[in-house]
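1. Could you work out the structure for the sequence below:
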Amino acid sequence: MKSLITRLLLATAVASGSAGAQPVTKVVVPFTAGGGTDVYVRLLTAELGKTLPVIVENKPGASGNIAADHVAKSRPDGYTVFVGTNSTLANNTVLFDKLPYDPLKDFTPVTHIGYQPIIIVARADAPFKTLQEMVAYAKANPGKINRGSPGAGIISNLAPLMFERQAGIKTTHVPFTGDSQGIQALLSGTIDIHGTTITGPLPHIQSGKIRVLGVMDNKRLPQLPNVPTFKEAGYDVEAYAWYTLVAPAGTPHEAVERLNKAVNQVLTREDFVAKARSMGMEPRGGSPEALGKYIRSEYDRWVPLLKSLELTKSTY
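-> Model (predicted):
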């Protein structure tokens, strides 16, 4: 992983330096360097850097609020963009009392860049092998299934919770402070199932230590061709961890279109798609208008569910 990060950093730097005197586009990532999202963004910017100068700046902290606030208050000249996610553009409005930015008003959509469908995985020796069997077991044993998640307000908890309400079952939620802790708990047998995305558990899935019960997408994952979607199993559930590029509000239309075109040209290349999928990411592009509608629909979908949970709020 370290060698991959090093190569991506060097590729981005070299590409930026070779592009002459053009203004540099700064892509602000709300996570630490080396994480799955950061590696994917660096893969993307390394390719972008072949046609325009671009750098990545990591600004982790406060569940992404620090980076989001920084970009929201940046000059709207088209050369600073933010990697917006479920949390920063929707969920944090509920989880924080004093959010310093408005996710629906302070940004201009540029393009979707990728997504990961939520999956539910189970320990290999769990007393159920499919979603239907898990539902039947949960109904016969209310609260007996221990379900892990990377955190209460994260999409990989909210989506399984939505599924439980639809299926009429109840598990015992065990929140962790990150995905890796939940996966380790699953491997040790401390929990029975876990809501996650494919990147973290993939090696354990391939080795047979973890079983995937279902994929919350409208199609099967190329990495898991034999695993049915929730819809195939009879449950109308789709949920994604999604990643976007947004610019400060007021960014000129021409600047947005320029960046949108450059990014979409990379996202649709077969070689890039193959590299992205190898790390568990599904590339997704599109127009600024389509992204704006998508963010609004996701906001309207998940914020009411979060509010219904009455979680303890944090202050920025």
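
2. Please count neighbours and contacts with C-alpha atoms only from this point.
-> Will do.

3. what about A247, which SS state?
-> Of the three states, A247 takes strand according to DSSP: H, G, I helix; E, B strand; the rest coil.

4. these two touch, right, it and V71?
-> Yes. At 7.1 Å, A247 and V71 qualify as touching, with contact defined as Cα atoms under 8 Å.

5. between those two, who's got more neighbours?
-> A247 (30 against 25; other Cα atoms under 10 Å).

6. what sits against the closest residue to the more buried one other than its chain neighbours?
-> Leaving aside its chain neighbours, A247 sits nearest to V81 (4.5 Å; criterion: Cα to Cα, 6 or more residues apart in numbering). Counting by Cα atoms under 8 Å, 6 or more residues apart in numbering, V81 makes contact with 25-28, 71, 245-248.

7. Any buried residues in stretch 287-296, and which?
-> 287-288, 291-292, 295 (16 or more other Cα atoms under 10 Å).

8. before we move on, what about stretch 89-100?
-> So for stretch 89-100, counting by 16+ other Cα under 10 Å, buried means 89-96, 99-100.

9. what sits up against it?
-> So stretch 89-100 is in contact with 63, 65, 69, 103-104, 153-154, 295, 298-299, 302-303, 306-307, 311-316, going by Cα under 8 Å, 6+ apart.

10. Here is a second sequence; please produce its structure as well for comparison:
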Amino acid sequence: MRKFILTLTVLGALSPFLTNAQSYPNQPIKLIIPFAAGGPSDALARGFTPKLSENLGQPIILENKPGAGANLAAEFVANSKADGYTLFLMMVGTQAINETLYKKLNYNVVKDFSPISLVASSSLMLVANPSVPVKSVAELIAFDKANPGKVSFGSSGAGTPLHLAGELFNTQAGTNILHVPYKGAAPALTDVLGGQIQTAIVGTPAALPYVKSGKLTGLGVTSLKRSSNAPEIPAISETLPKFEVELVYAIVAPANTPKAIVDKLNSQLVSVLNNPDIKSQLNSRGFDVVTSTPNQLGEYIKSEVAKWAPIVRKSGITAE
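-> This next block holds a predicted model:
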């Protein structure tokens, strides 16, 4: 009898969660985007959320919360109610880097979120001004070693994935290409076009028109394999094995979101992302669809924190 009463007590305690999960969603869902409207994250979200909203039967409201290197949005979601109505479009590399880059964070990227699924990836491209006498990654490495201190690369800012992609390149190639930080990828692209800097690491979609027009030399993409958006450009890994840096996006919820809600979101999200029309639309915007189970995403986030920690420490940069 005591066991029976205990079972009823446990079921009674769980019943609100079970009911909520079964009726989910019954109100609009907010998707928090950590960057300003009009950027790549915004374009990605607008590419798949209308169909996801249709499938879930509730509006999905996009809310941009830029600031503090994406930490403002991350902290907001981490502290939100774990009911499935506040989600986070996470750029995994950025949040993984921030774990080491910032001396103090009010959240932990591994512990304070419930992973739902990977969403998409987008490669970066290492480009050079045509005045630099190199046509490949191997030639750039040789040129830098023959001209120490004369080659620079621009990025979107200190501590960003674009900056640390360059630091990873230096580490693996044994080069010492000097970093020039900019306030965004656009001014870095402008200066490499103008010859103020020799090379830059920028998003593949942004670089591609200039490479195709001959205004820049595309040396390599940072994805492990050639990008479907630029198959004619070699992967840097063809010269530096295992070199890989991608802008990887995922959907997460606050920690302790009920498993039934996580599973429902995962199922619906994966279904939407694998829709041929959605895939084609996202591909035209420079994204490759990538999906996962919640557990796979959780392990990937852990691996990214471990990957970037030594690179951040070696770079010597910190942020408050």
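
11. Confirm that the residue nearest to A247 of structure 1 sits in a strand.
-> Yes. The assignment for V81 of structure 1 (three-state DSSP) places it in a strand.

12. so where does K279 of structure 2 fall, helix or strand?
-> helix 276-284 (DSSP states H and E).

13. Where in structure 1 does the helix or strand just after that helix fall?
-> Using DSSP H and E, the helix or strand that follows helix 276-284 of structure 2 in sequence is strand 288-289. On structure 1, the counterpart of strand 288-289 of structure 2 by TM-score structural alignment is residues 282-283.

14. Quick check: the matching stretch compared with structure 2, mean distance?
-> Here stretch 282-283 of structure 1, set against structure 2 after superposition, deviates by a mean of 1.3 Å using mean Cα distance after the TM-score superposition for structure 1.

15. Which residues does that stretch contact?
-> 113-116, 267-268, 273, 276-277.

16. residue range for stretch 131-139 of structure 1 in structure 2?
-> Going by TM-score structural alignment: stretch 131-139 of structure 1 matches residues 137-145.

17. Does V248 of structure 2 lie in a helix or a strand, and which?
-> Residue-wise, V248 of structure 2 maps onto strand 246-254 under DSSP H and E.

18. and if you look at V266 of structure 1?
-> helix 253-267.

19. Can you state the mean residue-to-residue distance of that helix versus structure 2?
-> Mean deviation for helix 253-267 of structure 1: 0.8 Å (mean Cα distance after the TM-score superposition for structure 1).

20. got a list of contacts for that helix?
-> 44, 47-48, 51, 77-78, 109-111, 113, 247, 272-273, 283-288.

21. Which position in structure 1 pairs with A70 of structure 2?
-> That one, A70 of structure 2, aligns with G64 by TM-score structural alignment.

22. try L6 of structure 2
-> For L6 of structure 2, no residue is aligned by TM-score structural alignment.

23. now I198 of structure 1: how far from V83 of structure 1?
-> According to Cα to Cα, to the nearest Å, I198 of structure 1 stands 20 Å off from V83 of structure 1.

24. more crowded one of the two?
-> When I198 of structure 1 and V83 are compared for neighbours, V83 comes out ahead with 27 against 23, by other Cα under 10 Å.

25. Just say helix, strand or coil for the corresponding residue of structure 1 for I116 of structure 2.
-> Aligned counterpart of I116 of structure 2 in structure 1: V110 (TM-score structural alignment). The three-state label for V110 of structure 1, taken from three-state DSSP, comes out as strand.

26. Looks like V110 of structure 1 contacts G285 (just checking).
-> No. V110 of structure 1 is beyond contact range of G285, at 9.5 Å (criterion: Cα under 8 Å).

27. more neighbours, the two?
-> Between V110 of structure 1 and G285, counted using other Cα under 10 Å, V110 has the larger neighbour count: 31 against 23.

28. Look up how far Y294 of structure 1 lies from the more buried one.
-> 12 Å.

29. would you list every one of the helices in the stretch 101-250 of structure 1?
-> 131-140, 155-167, 179-188, 202-207 (DSSP state H, counting those that start in this stretch).

30. Need these in a markdown table (columns: distance to E57 of structure 1).
-> What follows is these, written out as a markdown table (distance: least, Cα to Cα, whole Å):
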| stretch | distance to E57 of structure 1 |
| --- | --- |
| helix 131-140 | 41 |
| helix 155-167 | 24 |
| helix 179-188 | 23 |
| helix 202-207 | 28 |
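
31. closest one to F230 of structure 1 among the ones you listed?
-> In terms of Cα to Cα, the element of the helices of the stretch 101-250 of structure 1 nearest to F230 of structure 1 is helix 131-140, at 7.9 Å.

32. after superposition, how close is that closest one to structure 2?
-> Using mean Cα distance after the TM-score superposition for structure 1, the mean distance for helix 131-140 of structure 1 is 0.8 Å.

33. Need the contact partners of that helix.
-> Contacts of helix 131-140 of structure 1 (Cα under 8 Å, 6+ apart): 127-128, 144-145, 167-171, 213-214, 230, 233.

34. Narrow these to those that are buried.
-> 128, 145, 167, 169-171, 213-214, 230.

35. Let me know the closest of these to L8 of structure 1.
-> The closest of these, once distances to L8 of structure 1 are taken by Cα to Cα, is G214, at 32.5 Å.

36. I'd like the distance between the closest residue to E298 of structure 1 other than its chain neighbours and P142 of structure 1.
-> Leaving aside its sequence neighbours, E298 of structure 1 sits nearest to A90 (Cα to Cα, 6+ apart; 7.3 Å). In this structure, A90 of structure 1 and P142 of structure 1 are 31 Å apart, going by Cα to Cα.

37. got it, and F176 of structure 1?
-> 22 Å.

38. out of those two, which sits in the busier spot?
-> Between F176 of structure 1 and P142, counted using other Cα under 10 Å, F176 has the larger neighbour count: 16 against 12.

39. before we move on, the earlier item: is it true that the match of A70 of structure 2 touches V28?
-> No. The pair G64 of structure 1 / V28 is not scored as a contact, 10.3 Å apart, by Cα under 8 Å.

40. the more surrounded of the two?
-> Set side by side, G64 of structure 1 and V28 give different neighbour counts by other Cα under 10 Å, the larger being at V28 (25 against 20).

41. before we move on, the earlier item: now the residue nearest to E298 of structure 1: how far from A276 of structure 1?
-> In terms of Cα to Cα, A90 of structure 1 sits 25 Å off from A276 of structure 1.

42. Any figure for the gap between T196 of structure 1 and S287 of structure 1?
-> On the measure of Cα to Cα, T196 of structure 1 and S287 of structure 1 end up 28 Å apart.

43. helix, strand or coil for the residue nearest to E298 of structure 1?
-> helix.

44. which one in structure 1 is aligned with L216 of structure 2?
-> Checking with TM-score structural alignment, L216 of structure 2 has I210 as its match.
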